Each structure stands twice: as structure tokens, then as C-alpha cells.
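A.B. asks: Coordinates for the following, if possible.
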Amino acid sequence: MAVASRALAAIFGGYGLAVAATLLLSQILPMARSEAVVTASMLGFVVYAAAVCWAFAAHSGRQAWLGLLLPALLMAGLAWWLKGAAS
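C.D. replies: Here you go, the predicted structure:
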């Protein structure tokens, strides 16, 4: 059960973290909008790989989930706030 929880955290939590990081980076990178989106998308792959490593390196399944979901929620919230502030 612990391995299944970590695998799900790696797959779904890692995806959520990568998407949130991509959203945030595409808004804060100091370059042209199109270049920022492409750069953020490429960095999203690195974030996803690091998230998968984190999910299996964490001491417990709960720590794996929290270590992925909390930063993802923080980054998604910040990206949403920045999007609203830019409008």
C-alpha cells in the first residue's frame, strides 16, 4: 500500500506540482511572453522529474503527498493571484 501511495503521489501530485510551477514561471520569468511560456514548459519537465524522485525519497507516503501538494497549492495560488493582479 505504501508503494502504491507513493506511485500515485509521484504521478498525480508530481503532475500537479509541474503544472503549478509552469503556470507561475510563465508569469514571472522576465522575458517575452512566448519565450517565458516555452521556458516554463521545459522547466516543468524538470520539476516533474524532481517530484517523482521526491515521492520515493520521502520518509512516508504522507510526507510524499504533503511535500508535493503544499508547494503545488502555494504556487497555483500565487499564479492565480498574479493573473488577477495583471488584469
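
A.B. asks: Could you use CA atoms for every contact and neighbour count after this?
C.D. replies: Noted.

A.B. asks: Please name the residues that touch the residue nearest to the spatial centre of the chain.
C.D. replies: Centroid-nearest residue in the chain, with C-alpha atoms, centre = their mean: Leu17, separated by 1.9 Å. Applying C-alpha atoms under 8 Å, 6 or more residues apart in numbering, we find Leu17 in contact with Val47, Tyr48, Ala51, Leu68, Leu69, Pro71, Ala72.

A.B. asks: Please generate a structure for the following sequence too, so the two can be compared:
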Amino acid sequence: MSATAAPGIARRRPATTRWGVAARVVAAFVAGYFVAWGATAFLVLVLPMGRADRVVTASLLSFAVWCAAALYAFGARTTWRAWWVLLALGVGTNALAYGFAGLAARP
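C.D. replies: As a prediction, this is how the structure comes out:
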């Protein structure tokens, strides 16, 4: 087999290292938790329900958000992209939640 791939054939990804996998695991846990935390805070503010229902619904949805963030951490093209996208999402959702808390629907 030649060094260059034929047109139409996908190239193989370089082998991942132990440090790369460890960095993705930490991104999935830490940055994923940060995204889920921000999503929970944001959803508590914007869901149109009573306070107790908002908190329960947002808390339950946070597990799905954390799972999606963990899936993205392992599916991202590079480890750095996994980190910066998850951290940007976490900062964005937390900024929305804490920056506009006064405008929240409070029945």
C-alpha cells in the first residue's frame, strides 16, 4: 500500500495516546459537569412552570445535557476542541443564567 491514500478513501486517524484519552475523560467529567450546571441554572430561570417543577425538570434534564457533553468530548476531532467547545458552552450558559436572573419568570 502506498503512502498516499487513493481518492475517496478516508485516512485513518492517528493513534490516540493515553494522555489524549485521559484529557478527554477529564473534559467529559469536568467540562461536561460545568455545561450541565449552567444548563440547569438557565433552565430553572426560563421554564414556564412552578418553582418546584422547574427545579425538578431542570435537574433531570441536566443528566441528558451532561451525557451529550461527554459524548461530544469523545467525538470531537481534537482534544483541544473538546475542551474549548465545552468550556465555551459552560461559560455561555452560566453567563446567561447569572447575568439575567432578574428577568426570570417567577410564578
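
A.B. asks: Could you get me the TM-score between them?
C.D. replies: Taking TM-score structural alignment, normalised by the length of structure 1 as the basis, the two superposed chains have a TM-score of 0.94; 86 aligned residues with a C-alpha RMSD of 1.0 Å.

A.B. asks: residues in structure 1 matched by the lengthiest helix in structure 2, start to end?
C.D. replies: In structure 2, assigned by DSSP state H, the helix with the most residues is helix 51-75. Aligned using TM-score structural alignment, helix 51-75 of structure 2 spans residues 33-57 in structure 1.

A.B. asks: okay, now Arg54 of structure 2: neighbour count?
C.D. replies: Look at Arg54 of structure 2: counted by other C-alpha atoms under 10 Å, it has 18 neighbours.

A.B. asks: Please report how far it lies from Leu103 of structure 2.
C.D. replies: Relative to Leu103 of structure 2, Arg54 of structure 2 is positioned 15 Å away (C-alpha to C-alpha, to the nearest Å).

A.B. asks: Could you work out the end-to-end span of stretch 53-70 of structure 1 for me?
C.D. replies: Distance across stretch 53-70 of structure 1, first residue to last, is 16 Å (C-alpha to C-alpha).

A.B. asks: Apart from its neighbours in sequence, what residue is nearest Ser60 of structure 1?
C.D. replies: Once flanking residues are discounted, Ser60 of structure 1 sits nearest to Ala2: 7.7 Å by C-alpha to C-alpha, 6 or more residues apart in numbering.

A.B. asks: Ok, Ala51 of structure 1 next?
C.D. replies: That would be Gly14: by C-alpha to C-alpha, 6+ apart, it lies 5.0 Å from Ala51 of structure 1.

A.B. asks: Show me what that neighbour lines up with in structure 2.
C.D. replies: In structure 2, Gly14 of structure 1 lands on Gly32 (TM-score structural alignment).
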